[in-house]
Structures are given as structure tokens and as C-alpha cells.
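>>> here are the coordinates; sequence isn't available:
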């Protein structure tokens, strides 16, 4: 039986969606992301970047980020294309510095992956959390994958991930830290889960970022509290303390709760 070539031209987005669904009729996932692929959409997104605004607002969940990552991930536009365009629309190269730095980080992840492919799924270093790798669970709990953790901001981000295929980088860090440090689950489990859902997911940027949060590719673990989420929150995000109890502590309190075995938490 010969394989049939995949159809690549459609009269409408609806026809494309129906065709993709027909390729896997057993899939129960009927959610379709609003992100539109293709070179035309990529060029539109590229034309709309604002590097100066990005530098000032990128940490905010409703900040002026480029949303170019799915197009870069799938080779529709290159990092070089993005950098050159950013420089071309700025009167002062300093205005684009932060934006280009983030492109450089993505390039670094890719180079690190090519030079050390083994690092992608294995701990580069030991955890700096006071725990060993054996202290972490191998699989995600069902309440995480279904977005029913009872932590309002985490459940909000999980819903966004599973319905849009995209998350702001800060939200990715929040989920990753929650999974690794609050729930004590290996970063590999979370990284695999992200790759199943993210339209821009690639092992280099995804996995090495998870390792940075976990502290197996950093000198300390990344964690946060509810006050930090409130600072960067977008409208509509439920940041009430009673709905986010595990996050509603000071940094000192969380440090002692999450990492009781670390040497600097004794004495």
C-alpha cells in the first residue's frame, strides 16, 4: 500500500481544520488554536513588532511581545530575518537591544542542543533544591494535565496552554516552577507535556528553560509568590489569595517550605 501525499492547498481555514481532523479521527481533541500559520501571517506578525515597547513590557502577561515564536520554530521566518527587521525600524539600535538579546538566547539554546544533544533530556547538573532527582515524581498528576489544581492562576495558564497552544514566557515559568518545586515532579515530565501542546515548542528552548527553572541548569531554583504574579498579571486573572493559597506566602516563607533541606535554610 503506497502512502498518499498530504494535501497542502485549501480553499478555507475550515477545510484545512476538517482535513487535519480527518487524519486522526480517533483524537478526542477538537480544540483549534486561533494562531494562523503560513508565511503571510508570519510577515504580518513581523511587521507589527515593537522592540522598544517589548523592552518595557515583556515581563507583563499582557505585554507587547512579538508572538513570532511559532513561525520561527517551524522555519517560516529566521532569527536573522527578525533581527534585521528590528534594526531596520529603529532609529537607535539601543532600542532593540533587549529584543535582540532574547533572539540571541534562542540561538544559544539551539547551539547548545546541537553540541550537546544528550543534555536535552538529562539533568545537566544536580538539583540545587536540597533534594535529589529520585525525590521527584516521574509523571504529572491528573489535576495538573486537566487544569484542576485548585490554584487559580495555574489552572488559568493550563487552560490557555491547552486551548491556544501558546503561553507568555512568564506564565511558562510560573507553571514550570509550580510543577517542579511545589509538586516535586521531574522537569522532564513537564517539558514533555509542554511539547505536546505548544505550537512553538522545540526541545532546545523548552527543555533548557525547564532545567533553568528546576536548577539543573542554573545555580539556584526559580520560584515566585502570588505578589509577583499580581505585579505582572493581565486583566481577568484571578489573583485572590484565597484562590491561590499555595502561592500566597512571602519569599522567605516559601523558601523554607519548598526547600527545607537546602543548607542555607538551616542554622
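Alright, I've got the coordinates. Please read these numbers as outputs of a predicted model, since none were measured by experiment. Numbering: from 1, shown residues only.

>>> when you work out contacts or count neighbours from here on, use the C-alpha atoms and nothing else.
OK.

>>> where do the helices sit along the stretch 101-250 of the chain?
142-145, 152-164, 169-177, 187-197, 203-214, 226-232 (DSSP state H, counting those that start in this stretch).

>>> want to try CSV for the ones you listed, with mean neighbour count as columns?
Below are the helices of the stretch 101-250 of the chain laid out as CSV (neighbours: other C-alpha atoms under 10 Å):
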stretch, mean neighbour count
helix 142-145, 14
helix 152-164, 20
helix 169-177, 21
helix 187-197, 20
helix 203-214, 24
helix 226-232, 16
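
>>> of those helices, which is nearest residue 43?
helix 152-164 (20.2 Å; C-alpha to C-alpha).

>>> and that closest one with helix 169-177, angle?
Angle, helix 152-164 to helix 169-177, by axes from the mean of the first three to the mean of the last three C-alpha atoms, to 10 degrees: 110 degrees.

>>> which elements pack onto helix 152-164?
With contacts defined as 3 or more C-alpha pairs under 8 Å, 6 or more residues apart in numbering; DSSP states H and E, the packing partners of helix 152-164 are helix 142-145, helix 169-177.

>>> another structure for you, compare them:
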């Protein structure tokens, strides 16, 4: 029979100490404590800060006006209906909130798909569209990626942020996933499991199907990027301090990278940047 957990604590430090004591294996695996705060009051404050029109225009930029609602939606602190209604009540025209409402819709879709597929979300829904077979992808995630020791400043920074904060901007998730699956040729399941170990908003449905979209097992082509794309949406912050700038894995045009990454496969269309959560039509 499960015992009741304590709910009253004098301060956050006391809560953290209690949770480490109750879940020693989890604490041993990762001792970082995220600064993201929980609770409905905090969630409501986050919701009140949402700027739908700014979200549409800037969400792809690392410093853009993203909502940061995902942890609260993931754990049911906020409902999609509550978030949707608040956003629609904040704009003069529904069109001003269309992009954000669209993202809520995709989250709902992933949940419905999860309800239908169950553990099937861990299986390739389609074959890879990369020219490679499943057997040609490694099943495990290398330690240098987990620990942030690849020498690629952007990838290593994303890895540290994932572990230390429990959160990554949507674009960072896409870049990291593309690097793992296409540059390192590792099965998407390995990366998806790693994300779920750390993300406070780690929802199996949105997480897994988005990884499958990047991998091309739930889309018509793989998602990948180049340094120009990375620099544009990060203001070059990672490239400026990277010892590999000018000779990193992401240098070159999309056509050049396409030939390098997928030599067995012919493509007729350029890749376009799309949302981690959306996984369908053109997004970035």
C-alpha cells in the first residue's frame, strides 16, 4: 500500500532534501534541481504573460516570446481548454492567436494518438526516409552526448541546459534530435528516452512523435539544419565561442549537407525548419 507523501515544507530546500531521500535512485542519476516552480498560481502567472502575436513572430528565436506553459500543461496544472480560452480572451481577433492555438491543437492531437497507439509510440510508425535501414542506426546514446563533451559548443550547451534546467527551447530540441539521429546515426528512441529522463515537460506523446518527425519515421522526410540556420535563431551566440567554427559538422548549404548525410537517398525538396511539437506542414 502506498504511503502518503509530505506536502507541507518550511522552504524549497527542505522539499528538495525530502524528495532526494524518497527517490534516491533518481537523485543518484541526476542531482540537478530545476528553477522552474510548480503550482497553479505560478502557472496562472505564466499564462498571464503570454503574448500571442509576439509568440507567432518570435517563437523560433532562442530569445523569443515563447510561453513556457509546457510543464504546467504536461502535469495537468493547466488544461489546454483553460489556456486556449485565456489566450482567445486576450486578443482582439482570433487570427492574432491562431499560431498558438494551433500548437495547443497539436498537443491535443499527440495525446489522442497516444491513447490510440499506447506503447506503439515507441515503435517506428513508418520506415526511415534517409536511405538507411533501422539496423544502420546505433541503439544507444554515447556518453559524450549525455555529458556534453562532443566539442560542438551548441550541442554541448544544449545537453547541459537539458540536464541542469529540465527545459529546452523547441528549436534546441529539434537541433539536438537532428544531430543525434542524422549526424551520429543513432535511433531516435535513444534520444527520446534521454529527453524524458530530464524534461519537466517531458510528455511521451509530444516527445516521441516529434522525435519520429525529425527522424522521418512519422513524416515524409528527415529534418536537419545547417550552421546558418543555427546562427540566425541564436544570434550566433554558440558559434562565436566554438573552437570548431568554420569546420564543424553543420557547415555548408542544405544541398551539401543532404548529400553528406543521406548519400543513399535522393531528395527533390529542400528541408524546412518546422516545429518540434507540430511535426507536419511547413513551420519555420
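Sure, I can see it. Since the model is a prediction, treat every value here as computed from it, not as a measurement.

>>> measure the most centrally placed residue in the second structure to residue 210 of the second structure for me?
By C-alpha atoms, centre = their mean, the mean C-alpha position of the second structure lies nearest to residue 173, the distance being 3.6 Å. The spacing between residue 173 of the second structure and residue 210 of the second structure, counted by C-alpha to C-alpha, to the nearest Å, is 9 Å.

>>> same question, residue 221 of the second structure
Counting by C-alpha to C-alpha - residue 221 of the second structure and residue 210 of the second structure are separated by 13 Å.

>>> export the helices and strands packed on helix 152-164 of the first structure to JSON lines and tack on distance to residue 233 of the first structure?
As requested, those are exported to JSON lines (distance: least, C-alpha to C-alpha, whole Å):
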{"stretch": "helix 142-145", "distance to residue 233 of the first structure": "21"}
{"stretch": "helix 169-177", "distance to residue 233 of the first structure": "10"}
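
>>> for residue 99 of the first structure, which of the ones you listed is the nearest?
helix 169-177 (13.7 Å).

>>> and residue 214 of the first structure, what does it touch?
127, 176-177, 180-181, 187, 221-222 (C-alpha atoms under 8 Å, 6 or more residues apart in numbering).

>>> what do you get for residue 196 of the second structure?
202-204, 207.

>>> still contacting in the first structure, which of those residues?
Using both residues aligned by TM-score structural alignment, their matches' C-alpha atoms under 8 Å, the first structure keeps these contacts from those: 202-204, 207.

>>> next, count neighbours for residue 34 of the first structure.
10 (other C-alpha atoms under 10 Å).

>>> again with residue 253 of the second structure
Residue 253 of the second structure - counted by other C-alpha under 10 Å - has 13 other residues nearby.

>>> run through who's touching stretch 178-193 of the first structure.
Here stretch 178-193 of the first structure has contacts from 121, 133, 135-140, 154, 176, 206-207, 210-211, 214, 223, 246, 258, using C-alpha under 8 Å, 6+ apart.

>>> re the thing from before, closest to residue 51 of the first structure out of the helices of the stretch 101-250 of the first structure?
Residue 51 of the first structure sits nearest to helix 169-177 of all the helices of the stretch 101-250 of the first structure, at 16.3 Å, using C-alpha to C-alpha.

>>> mean shift between the closest one and the second structure?
Helix 169-177 of the first structure, aligned to the second structure and superposed, deviates on average by 0.3 Å (mean C-alpha distance after the TM-score superposition for the first structure).

>>> which residues does that helix contact?
59-61, 154, 157-158, 187, 190, 210, 213-214, 222-224.
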